[in-house]
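Below: sequence and its predicted model.
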Amino acid sequence: MATSASDSPRATCAGTSCKLPEVSLAGCVGTIDPGRSVAAQWAYVGASFDLHLRGKPTQL
């Protein structure tokens, strides 16, 4: 985490260094309850296994 303007993260873009904006990810995409997040991840993993390994399409 950057502590001052001189410590802000940098990325290499086509061989040149450029500063990345300091933007909070939570401010861009929001937050979710951890339990709800895990439940959603398990549901998608299960549905993916059902579809691709069992050949059984499911609806989320």
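Nice, thanks for sending it over. Keep in mind that what you see is a predicted model, and the values were worked out from it rather than measured.

Could you use CA atoms for every contact and neighbour count after this?
OK.

In contact with S17, which residues?
R10, A11 (Cα atoms under 8 Å, 6 or more residues apart in numbering).

which stretch of helix or strand covers it?
Taking DSSP states H and E as the definition, one finds S17 inside strand 16-19.

what does A43 give?
Element membership for A43, per DSSP H and E: helix 34-52.

Point out the other elements, helices or strands, that that helix touches.
For helix 34-52, there is no helix or strand it packs on, judged by 3 or more Cα pairs under 8 Å, 6 or more residues apart in numbering; DSSP states H and E.

which parts of it are buried?
A47, S48 (16 or more other Cα atoms under 10 Å).

mind checking how far A43 is from S37?
10 Å (Cα to Cα, to the nearest Å).

Put this next to the first one:
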Amino acid sequence: MLNKNCAVYGCIWIMPELDEKRQDTDSRNILLDIIHTTEHEETLIGLSPHFLVVGRK
């Protein structure tokens, strides 16, 4: 059986002024680096307010 849990938002959604930072190229690149670095870190999955769970029997 395969089970995979994925955080939909990761830990970035709590970033203050996220929309403004996404508009700035340098800030957006930093945010994407943080997402890439932390997206598979199981200890941070709980920070996301939504989850995607996929299972196969």
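Nice, I can see it. Treat the numbers as computed from the prediction; the structure is a model and nothing was measured.

How close are the two chains, by TM-score?
After superposition, the two chains reach a TM-score (TM-score structural alignment, normalised by the length of structure 2) of 0.33; 27 aligned residues with a Cα RMSD of 2.9 Å.

what are the ranges of the strands in structure 2?
2-7, 51-56 (DSSP state E).

closest one to I34 of structure 2 among those?
Checking these against I34 of structure 2 by Cα to Cα gives strand 2-7 as the closest, at 13.9 Å.

helices or strands up against that closest one?
Using 3+ Cα pairs under 8 Å, 6+ apart, strand 2-7 of structure 2 sits against strand 51-56.

Which elements pack onto the strand it packs on?
The contact analysis (3+ Cα pairs under 8 Å, 6+ apart) places strand 51-56 of structure 2 against strand 2-7.

in the strand it packs on, what's buried?
C6, A7.

Just want the angle from that strand to strand 51-56.
170 degrees (axes from the mean of the first three to the mean of the last three Cα atoms, to 10 degrees).

who does the lengthiest helix in structure 2 touch, helix- and strand-wise?
Counting by DSSP state H, the longest helix found in structure 2 is helix 25-38. Helix 25-38 of structure 2 sits against helix 18-23, with contacts defined as 3+ Cα pairs under 8 Å, 6+ apart.

packing partners for the helix it packs on?
Helix 18-23 of structure 2 packs on helix 25-38, going by 3+ Cα pairs under 8 Å, 6+ apart.

if we can go back for a sec, how about the strands of structure 2, which one is nearest L31 of structure 2?
Of the strands of structure 2, nearest to L31 of structure 2 by Cα to Cα is strand 2-7, at 15.7 Å.
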